[in-house]
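Got a sequence here, can you model it:
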Amino acid sequence: MRTLVTRLRNAREAEEGTALVEVTWLALLLLVPLVYLLVAVFDVQRASFGVSAAARAAARAYALAPDEASGRARAQQAAAVALRDQGLDPGTVQLAVSCSPSPGNCLAPGSVVAVRLSHQVRLPLAPEALGGGAPSFRVEADQSFPYGTFREDR
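Okay, the predicted model is just below:
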């Protein structure tokens, strides 16, 4: 009986200090994926805010332009400023402008300027070796801005 107690005591003394090592490894194994997940979610959220603000700014800039040609340029510039505010590259975002009811005349009384922006958000630190390019999320925003029924035709 004494030998069993002695063996248990010796085994317990041999394991002293391993709890700290086990907790450290467990924390690393759980925290690293959690931190990666948070970084990825925040990156997608940042892109979503940027694209949404850029669509709103582009629609307003287009509707306030003096003519169609400068409207497109102003919309792109306004979108670029809003995207840079969120740390996004304006060159990676697709901008499309459409008008209703007459697609050829966006600045006519009663027309509505619709802007659509789309952007692919790559997951951080994700290798392209996973197949078919780097994993990414598509973020899109639509914004409509009425030109106004009681405005002068340009």
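
CA only for contacts and neighbour counts going forward, please
OK.

which residues touch the spatially most central residue of the chain?
The residue lying closest to the centre of the chain (C-alpha atoms, centre = their mean) is Ala47, at 2.3 Å. With contacts defined as C-alpha atoms under 8 Å, 6 or more residues apart in numbering, Ala47 is in contact with Gln86, Leu88, His119, Val121, Val139.

please give me the structure for this one as well, since I'd like to look at both together:
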Amino acid sequence: MPRLRFSSEALRDDERGSAALEFIVGGVVLLVPIVYLIVALGTIQSHALGVESASRHVARAVSLAEGTRDADARAAAVLDSIVREYDLDPDTIEVDVSCVGESAACPGPGETVRVTVAASVPLPLVPPVLGLQDAARIGVESSAVQKVSRYWRDG
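Model (predicted):
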């Protein structure tokens, strides 16, 4: 039975150049989803920080206001500023102001006010086809609590 002999040089010639091709293909296949994940998580984190900042600052603005009109004006100004700063979509933001206690007047002097801000984050690179842009949204929400000034007066 004859024996086959392979020289190591012949085997090396067959493999020449395939490592670079495998590295490029493997790198692209792994790199694209990782980059997309990083961009998507960064967008979600940015909106989460914006919503958290909005709830905290609106609660503080309401609690330090002198009355209902002043509280509404301050809350609107703070919310507009945060929407611009964090590049939030103003159409998706929902703000809920409620009181923790069982008082008839909310907010009232000495009450504890809770501000909840919710928004939805669009995922990047989702085309506006067949309603995909609405289905590919992540909801973020934050609540903040502040004690209302005892010098609060309605009006």
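
re earlier: top of the contacts of Ala47 of the first structure by neighbour count?
Each of these was scored for neighbours by other C-alpha atoms under 10 Å, and His119 scores highest at 23 neighbours.

Where does that one sit, in terms of helix or strand?
Using DSSP states H and E, the element containing His119 of the first structure is strand 112-122.

Okay, buried residues for that strand please.
Applying a neighbour-count criterion of 16 or more other C-alpha atoms under 10 Å, the buried positions in strand 112-122 of the first structure are Val112, Val113, Ala114, Val115, Arg116, Leu117, Ser118, His119, Gln120, Val121, Arg122.

go on, stretch 119-137 of the first structure?
His119, Gln120, Val121, Arg122, Leu123, Pro124, Pro135.

Tabulate the residues you listed (TSV), appending distance to Pro66 of the first structure.
Converted to TSV, those look like this (distance: C-alpha to C-alpha, whole Å):
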residue	distance to Pro66 of the first structure
His119	28
Gln120	32
Val121	34
Arg122	37
Leu123	40
Pro124	41
Pro135	42
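
Which single helix of the second structure contains the most residues?
Assignment by DSSP state H gives helix 18-64 as the longest helix of the second structure.

so that helix matches what in the first structure?
Under TM-score structural alignment, helix 18-64 of the second structure corresponds to residues 18-64 of the first structure.

can you give me the offset of that stretch from its chain's centre?
Taking C-alpha atoms, centre = their mean, to the nearest Å, one finds stretch 18-64 of the first structure lying 8 Å from the centre of the chain it belongs to.

can you check stretch 68-79 of the first structure too?
Averaging C-alpha positions (C-alpha atoms, centre = their mean) puts stretch 68-79 of the first structure 23 Å from its chain's average.

Same check on stretch 130-150 of the second structure?
Put simply, stretch 130-150 of the second structure sits 9 Å off its chain's centre (C-alpha atoms, centre = their mean).

which residues touch that stretch?
With C-alpha under 8 Å, 6+ apart as the test, stretch 130-150 of the second structure has contacts from 44, 47-48, 51-52, 55-56, 59-60, 62-65, 107-123, 126-127.

Please repeat the previous calculation with a cut-off of 7 Å.
Residues outside stretch 130-150 of the second structure that contact it (C-alpha atoms under 7 Å, 6 or more residues apart in numbering) are 48, 51-52, 55-56, 59-60, 63-64, 108-123, 126-127.

Next: stretch 91-104 of the second structure.
Contacts of stretch 91-104 of the second structure (C-alpha under 7 Å, 6+ apart): Cys106, Pro107, Glu111, Thr112, Val113, Arg114, Val115, Thr116, Val117, Ala118, Ala119, Ser120.

can you do 10 Å?
Outside stretch 91-104 of the second structure, the residues within contact range by C-alpha atoms under 10 Å, 6 or more residues apart in numbering are 51, 54-55, 58-59, 62, 75, 79, 83, 105-121, 139-148.

measure the residue nearest to the centre of the first structure to Leu28 of the first structure for me?
Distance, Ala47 of the first structure to Leu28 of the first structure, using C-alpha to C-alpha, to the nearest Å: 28 Å.

before we move on, what about Pro124 of the first structure?
For Pro124 of the first structure, the distance to Leu28 of the first structure (C-alpha to C-alpha) stands at 19 Å.
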